[in-house]
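# predicted coordinates and the sequence they were generated for:
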Amino acid sequence: MTRLPRLTPASLTDDQRELYDAIAGGPRAGGPFPLTDAEGALTGPFNAMLFAPPAGQALQRLGAAVRYETALGDRVRELAILAVAAHWDCAFERYAHEPAARAVGVTDAQLAAGTLPDDLSAVEAAALRFVDALLEGDVDDVTYAETVPTIGNRVAVELTTLVGYYATLALQLRVFRVTVPVEQP
């Protein structure tokens, strides 16, 4: 049971409506899962953002940037998101991003392998080693020296930001008990 009431479009304040429109009408609208339920309430982490519109606006802008405005390859981005989901045991992030990963060529075998599948390109493997280190709490000097020359400084910064963003979402999803939508037959 979710801890926050579902906010429908008719119940929103002006600030909430502006945020709702930015989420529902932005680049996420074409994503792999429905952003709204049958009543128009936002799904996943997005409903929680409506309860604090200034923070929600900043968070949704950051999320849009790490999803749609980075130098990260699509496969690296989705594998990194799924590594965060696995680390935080976040069912909603897996629900939302496994279809996106498959759509960019991540195989079921790679998904099942965990955070560092065997059959990745050199860039993908380096990026995911960097992500694994971030998820353990820090990137030591050896890992940094072994990965950053392959992925570059920009990708290192973007991966660090992506891991922080999706860790924030995973925490909110857990605290507010947001569950994966039940599929309708």
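It's in.
# make it CA atoms for all contacts and neighbour counts henceforth
Fine.
# so who does D74 touch?
By Cα atoms under 8 Å, 6 or more residues apart in numbering, the contact set of D74 is A101, V104.
# state the helix or strand in which the residue nearest the centre of the chain lies.
Geometric centre of the chain, nearest residue: Y166, 4.6 Å, by Cα atoms, centre = their mean. According to DSSP states H and E, Y166 maps onto helix 153-175.
# so which bits of that helix are buried?
155-156, 158-163, 165-167, 169-170, 172-174 (16 or more other Cα atoms under 10 Å).
# A85 and Y95 touch, don't they?
No: with contact defined as Cα atoms under 8 Å, A85 does not reach Y95; the gap is 9.6 Å.
# so for those two, which residue has more residues nearby?
Set side by side, A85 and Y95 show more neighbours around A85, with 23 against 18, by other Cα atoms under 10 Å.
# so what's the residue count around the spatially closest residue to that one that is not a sequence neighbour?
Among residues not flanking A85 along the chain, E93 sits closest, at 5.6 Å (Cα to Cα, 6 or more residues apart in numbering). Residues lying near E93 (other Cα under 10 Å) number 23.
# repeat that for the one 10 residues further on.
Around A103 sit 14 other residues, with neighbours defined as other Cα under 10 Å.
# where's it relative to P181, distance?
For A103, the distance to P181 (Cα to Cα, to the nearest Å) stands at 20 Å.
# again with D118
Taking Cα to Cα as the measure, D118 falls 32 Å from P181.
# then this one, side by side with the first:
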Amino acid sequence: MTNTTPRFPHLPVEALSPAQKVVYDKLVNGPRKGIRGPFGALLRNPQLADRVSQLGDSVRFESSLPDTLREMMILMVARFFKARYEWHAHGMILKGLGFADEKIAAIGHRQRPQGLTEDETIVFDFVTELLNDGEITDPTFDKAMARFGEVTVLDILATAGYFGFVSMILNAIRLQVPEGGMIMPED
């Protein structure tokens, strides 16, 4: 990609329609505490923005997944889709959770990090197969089901799917990593 000009400029709050303002207020006053990621662009379609935020809130803030596992998965999905903004945003969150820099770097180089916990290994293998093969082998699926159960396995699938969706939007709208942000390794 040679052109990095963002495709959707910032919408000033005073220029929002009444429907956009309702969604804006929900985003700013909800668990996201602001307009980040795809939502600056999605606000142009307030009904879509609202629905996407509802699904995202469920996946991100109401999930049965522990924070570290969820954020590791999001980073894997961001790397798969080469979503630089997503890499930055969730890499910073994962780092803040105490996930080692070396592990983040390995994910950035599309490698399994050394020193993963058993749960991290199960999730890493599950998501790697899902992303790379478009499916999950029976042994990997069965291991995840035995460890986490149906609800959490569904949360893993929903998280990977949702953040794949978000990553594609972020790439298409060319949302930029803030200056000094976490940079994803190049292929």
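Now that the structure is in, tell me what you want to look at. Fair warning: this is a prediction, and the values are worked out from it, not measured in the lab.
# rewinding a little: just give me the match in the second structure for the residue nearest to the centre of the first structure.
Taking TM-score structural alignment, the alignment pairs Y166 of the first structure with F163 from the second structure.
# R79 is in contact with that match, correct?
No: F163 of the second structure is beyond contact range of R79, at 10.8 Å (criterion: Cα under 8 Å).
# what's the mean distance for the helix holding Y166 of the first structure versus the second structure?
After superposition onto the second structure, helix 153-175 of the first structure sits on average 0.8 Å from its aligned residues (mean Cα distance after the TM-score superposition for the first structure).
# counting by contacts, list what that helix packs against.
The helices and strands touching helix 153-175 of the first structure, judged by 3 or more Cα pairs under 8 Å, 6 or more residues apart in numbering; DSSP states H and E, are helix 53-68, helix 74-88, helix 122-136.
# can you rerun that using 10 Å?
Packing partners of helix 153-175 of the first structure (3 or more Cα pairs under 10 Å, 6 or more residues apart in numbering; DSSP states H and E): helix 46-49, helix 53-68, helix 74-88, helix 91-103, helix 122-136, helix 141-151.
# give the closest residue to the alignment partner in the first structure of A19 of the second structure in space, chain neighbours not counted.
In the first structure, A19 of the second structure lines up with D15, judged by TM-score structural alignment. Of all residues not flanking D15 of the first structure in the chain, P53 sits nearest, at 6.1 Å (Cα to Cα, 6+ apart).
# same thing with K143 of the second structure?
Using Cα to Cα, 6+ apart, the closest residue to K143 of the second structure is I122 (7.1 Å).
# next one: V163 of the first structure
V84 (6.5 Å).
# picking up where we left off before, show me whatever sits in contact with both of F163 and R79 of the second structure.
M73, E86 (Cα atoms under 10 Å, 6 or more residues apart in numbering).
# show me what contacts L27 of the second structure?
L27 of the second structure is in contact with K21, K33, G34, I35, R36, F39, A49, D50, S53, Q54, D57, counting by Cα under 10 Å, 6+ apart.
# which strand or helix spans the closest residue to the second one other than its chain neighbours?
Looking back up the chat, that one is K33 of the second structure. Leaving aside its chain neighbours, K33 of the second structure sits nearest to L27 (6.3 Å; criterion: Cα to Cα, 6+ apart). In this structure, L27 of the second structure is located in helix 18-29 according to DSSP H and E.
# and if you look at T5 of the second structure?
Using DSSP H and E, no helix or strand contains T5 of the second structure.
# neighbours of it, how many?
For T5 of the second structure, the count of nearby residues is 11 (other Cα under 10 Å).
# count the neighbours of the nearest residue to it once chain neighbours are set aside for me.
Distances taken as Cα to Cα, 6+ apart put R174 closest to T5 of the second structure, at 6.6 Å, once the chain neighbours are dropped. Per other Cα under 10 Å, the neighbour tally for R174 of the second structure reads 20.
# coming back round to it: now distance to P5 of the first structure too, for the helices and strands packed on helix 153-175 of the first structure, in CSV please.
Output for those, formatted as CSV (distance: least, Cα to Cα, whole Å):
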stretch, distance to P5 of the first structure
helix 46-49, 9
helix 53-68, 15
helix 74-88, 24
helix 91-103, 18
helix 122-136, 31
helix 141-151, 42
